[in-house]
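A.B. asks: predicted structure and sequence below. I'll ask about it afterward.
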Amino acid sequence: MHVVEEIVVHAGEAWWVHLVVAAFSCVDAFFPTVPSESLLVALGSLWATSKRPSLLFLVLSGWGGAAIGDHVTYHIGRLLPWRKLRFFHEGHRGHRAVAAAERGLEKHAFTYLMTARFIPLGRTAVNLVAGGVKYPLSLFTPKIILATFLWAVYSCLVGALAGQWFETHPLLGILAALVLAFAVSLLVERLVRRFHAFKAGQASKSA
């Protein structure tokens, strides 16, 4: 156990860990099975127990990678016929996510772009749709920059908070951080979905 902890701490101190975070955060934007958020949470927890890697650089690398990835997804939506993929056909989860994203962008673009970043498939769908409907890039970029910054800070701080409970046991801190992040993400996703449903209900009443 001690040897494993030493390996984990040593990996967290490596200079290239920030490049890995940036790459994961970028790819996760259009391939949501990549665990970028879990990686940020785990490294945030490691920072709380060993002060490595730098929490500031973790936030910056996650932020930069996620912002680039969201823009890549936007341009995929704008340039490629992604709707022809089976995953986005009627009856599939992707189709429901895209339909929700279309409604959200039409009625509440700012809140939808901001909050969708915290739902893995939701952020992919809303960015694809934003590109597909040619939502202005000049409006898309500042919202995404803010949303990805908040997401990176949130992910790192959840990890750091849980890691403080296990200062002398980095692996236990990482496990606790991942469990906490999973529970918080479920709560956040539920709140975001209820918020969107509330906004949709208000829009239908005023129509």
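C.D. replies: Perfect, thanks for sending it. Everything numeric in this text was worked out from a predicted model, so none of it was measured.

A.B. asks: hey, let's count contacts and neighbours off CA atoms from now on
C.D. replies: OK.

A.B. asks: just say helix, strand or coil for the nearest residue to Ser54 once chain neighbours are set aside.
C.D. replies: Once flanking residues are discounted, Ser54 sits nearest to Trp47: 6.8 Å by CA to CA, 6 or more residues apart in numbering. Three-state assignment for Trp47 (DSSP: H, G, I helix; E, B strand; the rest coil): helix.

A.B. asks: what about versus this one:
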Amino acid sequence: MEMFAHLIDFILHVDKHLMAFVQAYGAWVYALLFAIVFVETGVVVMPFLPGDSLLFVVGALCGLGLMSLPLAMTLLFVAAILGDQVNYSVGRWFGPRVFRWEDSRFFNKRAFDQAHAFYEKHGGITIVLARFMPFVRTFVPFVAGVAAMTRGKFTFFNVTGAAIWVGSLTLAGYLFGNIPWVQANLNVIIYALILVPGALALFGAWKARRAEAA
């Protein structure tokens, strides 16, 4: 329970904890950042690690000269790509083993065919947009693998989404993270980066369910 409380504190106050880590351990921060982004995107049971807010804070620290912007962005970009690739590969490994039991109690071939068709048609935009949605971005690559989305297509949109996600949020932090108003309201911005994309994802899912029911 205490460890969970520390994790929540880190997520909600990532700016303070990350700056303290940089000051205490220097270049080891790059290994920490790589590990956090890789695990959040690559391990389907770890969707609660900070993502968007972490990238923004990293950009702000680069703006202060405490970190190297090119090095940080490169490592985060690679970690995001590798994480999704691992997640997708795990899904591809589990998918055939689950769906070979056609019309089992929990899965059926028709559901697999529908999921596969969806990811072949809309998987690209789903993978890119999911990058900006906490929790969702952890599950989408796994489901894409289970649905047997073509690896080449998945990889293309994985790289594209990682570049847009890392580039936009890190540069936003670098350019705006140290403006006095932003500094004064950084906690609110971090909450927004965590809650707003998730709320939009839930609203979209609810709207899709209503449309399907209608």
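C.D. replies: Here it is on my side, so go on. On a predicted model such as this, the values are computed, not experimentally measured, just so you know.

A.B. asks: follow-up on the earlier one: who's in contact with the alignment partner in the second structure of the residue nearest to Ser54 of the first structure?
C.D. replies: The equivalent of Trp47 of the first structure in the second structure is Cys62 (alignment by TM-score structural alignment). Going by CA atoms under 8 Å, 6 or more residues apart in numbering, Cys62 of the second structure touches 68-69, 174.

A.B. asks: helix or strand right after the host helix or strand of Ala111 of the second structure?
C.D. replies: Ala111 of the second structure is located in helix 109-130, with elements delineated by DSSP states H and E. Following helix 109-130 of the second structure in sequence order, the next helix or strand is helix 136-146 (DSSP H and E).

A.B. asks: quick one: buried residues of that next one?
C.D. replies: Residues of helix 136-146 of the second structure classed as buried: 136-146 (neighbour count, 16 or more other CA atoms under 10 Å).

A.B. asks: which residue is the nearest non-sequential neighbour of Val34 of the first structure?
C.D. replies: Asp28 (5.0 Å).

A.B. asks: give me the neighbour count for the residue nearest to Val143 of the second structure when sequence neighbours are not counted.
C.D. replies: Nearest residue to Val143 of the second structure in three dimensions, chain neighbours excluded: Gly91, at 6.2 Å (CA to CA, 6+ apart). By other CA atoms under 10 Å, 22 other residues sit near Gly91 of the second structure.

A.B. asks: check Ser54 of the first structure too.
C.D. replies: Ser54 of the first structure has 19 neighbouring residues, counting by other CA under 10 Å.

A.B. asks: that one and Ser25 of the first structure, how far apart?
C.D. replies: 17 Å (CA to CA, to the nearest Å).

A.B. asks: ok, Gly77 of the first structure next?
C.D. replies: 18 Å.

A.B. asks: quick one, the helix or strand Pro96 of the second structure falls within and helix 136-146 angle?
C.D. replies: Following DSSP H and E, one finds Pro96 of the second structure within helix 69-99. If you take axes from the mean of the first three to the mean of the last three CA atoms, to 10 degrees, helix 69-99 of the second structure sits at 50 degrees to helix 136-146.

A.B. asks: next, the buried residues of helix 69-99 of the second structure.
C.D. replies: Under 16+ other CA under 10 Å, the buried positions of helix 69-99 of the second structure are 69, 72-73, 75-92, 95, 98-99.

A.B. asks: Leu172 of the first structure: which element?
C.D. replies: Secondary structure (DSSP H and E) places Leu172 of the first structure in helix 170-206.

A.B. asks: show me what that helix is packed up against.
C.D. replies: helix 2-13, helix 36-50, helix 93-116, helix 137-163 (3 or more CA pairs under 8 Å, 6 or more residues apart in numbering; DSSP states H and E).

A.B. asks: closest to Phe154 of the second structure out of the contacts of Cys62 of the second structure?
C.D. replies: Distance ranking of the contacts of Cys62 of the second structure against Phe154 of the second structure, using CA to CA, places Leu69 first at 27.5 Å.

A.B. asks: report how many residues lie close to the closest residue in space to Val182 of the second structure that isn't next to it in sequence.
C.D. replies: Distances taken as CA to CA, 6+ apart put Phe176 closest to Val182 of the second structure, at 7.0 Å, once the chain neighbours are dropped. Residue crowding around Phe176 of the second structure was assessed by other CA under 10 Å; the count is 17.
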